[in-house]
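Novice: can't give you the sequence, but here's the structure:
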C-alpha cells in the first residue's frame, strides 16, 4: 500500500463513514468489502441479493446487506424520490420502478443521510452511475459542474508534492470550454487540499507557454486561467503552461520566471479529455505510477465511479478516498 493510500485509510478510520457499495453481485466488490471491514475503514451497506451475498465466501460480518427488491425501505425511498423528481414529470409508478435499481436505491440512501457516500461502476457505465447522482444529489453549493480527477503517485519523483499530483479532468469532460475548464481547475485545487493536505499549485496545461503559440486552443486555456483566477483569487493558478514549464524549475525560470506556479505544479489541468486520459495513462504505465480514480468532484455528496476493469484493490482505495471526501462535507 502506498503512503498516500495509507494516509487515506488512516484518515477514514479516524472518523468512520457509512459507504454504499452498490454492486454486491460483483465478486471484486465483495472482496474489497471484506478488506474494508477487516481493517475497520468504513461502515458498509452492500446492495444486491442479500442471501447470495451472505452466503458468499467472503466474511462480511458487520455489513448491512440490503436487497432493494425486497427492502422495507423501498416504499419510503420511492415516495421520497417521487417528491424530489415530480416537478420533472416523474410519476409515483416510475419512482417505484427506479428505486429497485441498486444505483437509485444507493443514491437515495445518501440523500436521506442513511449513508455518507457511494462507490459503484465495476459493472455499470459512468452514465448509469452519475445519472441518479445528478438527478437526486445535484451539484455541491457554489459548483457549476461535475468533473473528475486522478490522484497520481509517481515513484522516485522530485516533482509535484513529493511525486503526488492531481490530474484533471481525465474521465468526464470531453471538450470543456474556458468557463468549464476554469471550474475544473478551482475544484481540483480544493480536491488536492482535501486529500493531500498541502497547498495546491495549479497549472493550466497547453502546448504553449505565456503566448509562445497563437491559436484557438491556446487562447481557450488563457481565458480559462483568467476566469479561474477570478473565481478563486487566493489559489495559485497559472497558465497557459507547457508541461515542462509547469514541472521543471529550470525550464520555468527560463520561460516564465514571474509565475507563482511554474516549476512547482502539483495539480495539472489538461485542456481536454484526450490529453488528460492519455497523460495519466502514460504516467501510470511508463513511470509505474499509482493512479487512484477517476474520483468525482462537484457532487453534493461523494459518489465515485469505478472503471469496469477495476480490481478489488482499486475498489478498496476508492472507498477509502470516498470516506475522506465525506468527512470534509459532514
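Specialist: Now that the structure is in, tell me what you want to look at. Small disclaimer: the values here were computed from a predicted structure and weren't measured. Numbers count the residues shown, from 1 in each chain.

Novice: can we go C-alpha only for contacts and neighbour counts from here?
Specialist: Will do.

Novice: where's the nearest residue to residue 43 once chain neighbours are set aside relative to residue 296, distance?
Specialist: The shortest distance from residue 43 to any non-neighbouring residue, by C-alpha to C-alpha, 6 or more residues apart in numbering, is to residue 18 (4.5 Å). Residue 18 sits at a distance of 18 Å from residue 296 (criterion: C-alpha to C-alpha, to the nearest Å).

Novice: which of those two has more neighbours?
Specialist: More crowded of residue 18 and residue 296, by other C-alpha atoms under 10 Å: residue 296, with 24 against 21.

Novice: how about that one, what does it touch?
Specialist: 146, 147, 148, 149, 302, 303, 304, 305 (C-alpha atoms under 8 Å, 6 or more residues apart in numbering).

Novice: quick check, nearest of the residues you listed to residue 326?
Specialist: residue 302 (6.2 Å; C-alpha to C-alpha).

Novice: next up, the contacts around the closest one.
Specialist: 116, 117, 118, 296, 322, 325, 326.

Novice: take those and keep only those in helices.
Specialist: In helices, defined here by DSSP state H, the members of those are 322, 325, 326.

Novice: the last one reaches residue 16, doesn't it?
Specialist: No: counting by C-alpha atoms under 8 Å, residue 16 is not a contact partner of residue 326; they are 9.6 Å apart.

Novice: who has more neighbours, those two?
Specialist: residue 326 (24 against 18).

Novice: ok, now how distant is the more buried one from residue 137?
Specialist: Residue 326 is 13 Å from residue 137, by C-alpha to C-alpha.

Novice: so what sits against both of those two?
Specialist: residue 301.

Novice: spatially speaking, which residue is in the middle of the chain?
Specialist: In the chain, the residue lying closest to the centroid (C-alpha atoms, centre = their mean) is residue 295, at 1.6 Å.

Novice: so who does that residue touch?
Specialist: Counted by C-alpha under 8 Å, 6+ apart, residue 295 has contacts 148, 149, 150, 304, 305, 318.

Novice: wasn't residue 293 part of a helix?
Specialist: No: judged by DSSP: H, G, I helix; E, B strand; the rest coil, residue 293 forms no part of a helix; its state is strand.

Novice: quick one: the strands in the protein?
Specialist: 18-21, 43-47, 64-66, 117-120, 147-153, 164-168, 201-205, 236-241, 267-269, 290-297, 303-305 (DSSP state E).

Novice: would you turn the ones you listed into TSV with distance to residue 216?
Specialist: Below are the strands of the chain laid out as TSV (distance: least, C-alpha to C-alpha, whole Å):
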stretch	distance to residue 216
strand 18-21	43
strand 43-47	47
strand 64-66	52
strand 117-120	37
strand 147-153	23
strand 164-168	21
strand 201-205	14
strand 236-241	12
strand 267-269	17
strand 290-297	27
strand 303-305	32
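
Novice: structure two is appended below for comparative analysis:
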C-alpha cells in the first residue's frame, strides 16, 4: 500500500463518505486527515455526527478539517435534483421524483457531489446492498473512456503473496471478452500498487485438459488478453496451485509464458471470485485486505461492504485519492 499512500499524500483530494454518521467512517476520516491523504466530506445529520465525534473522542472539526453535508437541507440540492433529472429523464424520473430520490439517498447525494465536482471521489457501501450502490454509480458516473465496463477487484496482501482477485462483485458470469477487459483493468490497478503484474486465468482445467464451456471461456480470455497486452506476463487456463507455483505450472507446461507467482487471479464468475477472496481473507493470517476496488468508473467512486473495518475504509480512501491524482495527470 505504500506507493498508493505516497501518491495520495502528494495530492490530497476531497472524498465524500455517503455513510458519514457511521463511527467506522468517522474514525477513518480522522486517520485520513492525520495521514494527510484527504479532506473528508461527511454526508449525514449534523447533530448525529457531532454527537458521535464527541463520543469517540475524535478531532474532526466541520468547517475546519472536514465538511458535513446535511441530507435534509443544502443550498446545492436544487442543482443536484436538476442534474439527476437530466441524467434520467427518459428513465421515468420526473423533476418531482428526482427531488424525492436524491433526498432519500445519502449515497446518491455523495455520487452527485462527485458528478458535479463538489467532491473528487466517493466512498460508500458500509451500509446497504452493494448492487443498489452500484446501480446509482452506473446511472450517474458511468464508465470512463477506454474501459468497456465496470468490475470489482479485491486485494489480499500477505507476507508471501500479494493477490488481486476479480471480479468479486459486479459481473455475474462474464464472457471471455469481458474477462480480458477485467484483466486489463486489474493490471492498471496493480501497477498503481507498485507491483509488476502477472496474470493467471483460473479454471478447473489445466492448459486444455478439459473442453467444458467454462474451461474454453478462460482459455479464450487468456488469448484475448495476450493479444491486447502482449508485454504483460499471463497464462491460462490453469488451476489455482499452478497460478502460485512456478514448479507446478512448468511441470505441466514447460513453455508457459508466466514465470513466478501470479498476483492477478481472474476467476470464471462472480461466485468463484467472491468465495475465493473471502476464504483467503479468513485463512491467510494477518494480511491486509483492500477493496472492493471499483474498476472502470469515470470517477474515483468505490463501494465497500458492511464488513468493512476502519483500516479498510482508510485504505480505500487512499486508493480513491490515488485514482483522482492519476486522472488529473491524464
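Specialist: Looks like it came in fine. Since the structure is predicted, the reported quantities are computational estimates derived from the model, not experimental observations.

Novice: circling back to that earlier point, tell me the one of the contacts of residue 302 of the first structure nearest residue 200 of the first structure?
Specialist: Looking across the contacts of residue 302 of the first structure and measuring by C-alpha to C-alpha, the closest to residue 200 of the first structure is residue 325, at 16.6 Å.

Novice: what about that closest one, how many residues nearby?
Specialist: Counted with other C-alpha under 10 Å, residue 325 of the first structure comes out at 25.

Novice: and stretch 81-97 of the second structure, end to end?
Specialist: OK, stretch 81-97 of the second structure end separation, C-alpha to C-alpha: 9 Å.

Novice: who touches it?
Specialist: Applying C-alpha under 8 Å, 6+ apart, the contact partners of stretch 81-97 of the second structure are 98, 99, 102, 112, 139, 140.

Novice: give me the buried entries from the residues you listed.
Specialist: 98, 99, 102, 112, 140 (16 or more other C-alpha atoms under 10 Å).

Novice: what does the third one align to in the first structure?
Specialist: Under the alignment (TM-score structural alignment), residue 102 of the second structure maps onto residue 99 of the first structure.

Novice: show me the two of the buried ones among the contacts of stretch 81-97 of the second structure that sit farthest apart.
Specialist: Greatest spatial distance in those: 99 and 140, 14.8 Å, computed using C-alpha to C-alpha.

Novice: alignment lookup: residue 139 of the second structure to the first structure.
Specialist: Residue 139 of the second structure maps onto residue 135 in the first structure, by TM-score structural alignment.

Novice: could you check how far the nearest residue to its match once chain neighbours are set aside is from residue 239 of the first structure?
Specialist: Sequence neighbours aside, residue 85 is the residue nearest to residue 135 of the first structure in space, at 7.9 Å (criterion: C-alpha to C-alpha, 6+ apart). Residue 85 of the first structure is 41 Å from residue 239 of the first structure, where distance means C-alpha to C-alpha.

Novice: quick one: which of those two has more around it?
Specialist: When residue 85 of the first structure and residue 239 are compared for neighbours, residue 239 comes out ahead with 28 against 15, by other C-alpha under 10 Å.

Novice: the more buried one against residue 223, yeah?
Specialist: No: using C-alpha under 8 Å, residue 239 of the first structure makes no contact with residue 223, being 9.2 Å away.

Novice: the residue nearest to residue 135 of the first structure matches what in the second structure?
Specialist: By TM-score structural alignment, residue 85 of the first structure lines up with residue 88 in the second structure.

Novice: which parts of the first structure are helices?
Specialist: Using DSSP H, helices in the first structure cover 3-14, 27-38, 50-54, 74-85, 92-98, 102-111, 126-132, 178-196, 216-231, 243-247, 249-255, 273-286, 312-327.

Novice: reformat these as a markdown table; add distance to residue 210 of the first structure.
Specialist: Output for the helices of the first structure, formatted as a markdown table (distance: least, C-alpha to C-alpha, whole Å):
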| stretch | distance to residue 210 of the first structure |
| --- | --- |
| helix 3-14 | 33 |
| helix 27-38 | 46 |
| helix 50-54 | 56 |
| helix 74-85 | 47 |
| helix 92-98 | 50 |
| helix 102-111 | 44 |
| helix 126-132 | 36 |
| helix 178-196 | 16 |
| helix 216-231 | 8 |
| helix 243-247 | 10 |
| helix 249-255 | 8 |
| helix 273-286 | 19 |
| helix 312-327 | 34 |
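
Novice: can you tell me the closest non-neighbouring residue to the alignment partner in the first structure of residue 250 of the second structure?
Specialist: By TM-score structural alignment, residue 250 of the second structure lines up with residue 253 in the first structure. Leaving out its chain neighbours, the residue that sits closest to residue 253 of the first structure by C-alpha to C-alpha, 6+ apart is residue 263, at 7.7 Å.

Novice: now the match of residue 139 of the second structure: how far from residue 112 of the first structure?
Specialist: For residue 135 of the first structure, the distance to residue 112 of the first structure - C-alpha to C-alpha - is 14 Å.

Novice: same check on residue 223 of the first structure?
Specialist: According to C-alpha to C-alpha, residue 223 of the first structure stands 40 Å off from residue 112 of the first structure.

Novice: higher neighbour count, the two?
Specialist: Applying other C-alpha under 10 Å to residue 223 of the first structure and residue 112 shows that residue 223 carries more neighbours, namely 17 against 12.

Novice: residues in contact with the closest residue to that one other than its chain neighbours?
Specialist: If the residues on either side of it in the chain are set aside, residue 223 of the first structure comes closest to residue 178, at 5.8 Å by C-alpha to C-alpha, 6+ apart. By C-alpha under 8 Å, 6+ apart, residue 178 of the first structure lies in contact with 220, 221, 223, 224, 227.

Novice: next: residue 2 of the second structure.
Specialist: The contact partners of residue 2 of the second structure, by C-alpha under 8 Å, 6+ apart, come to residue 193.
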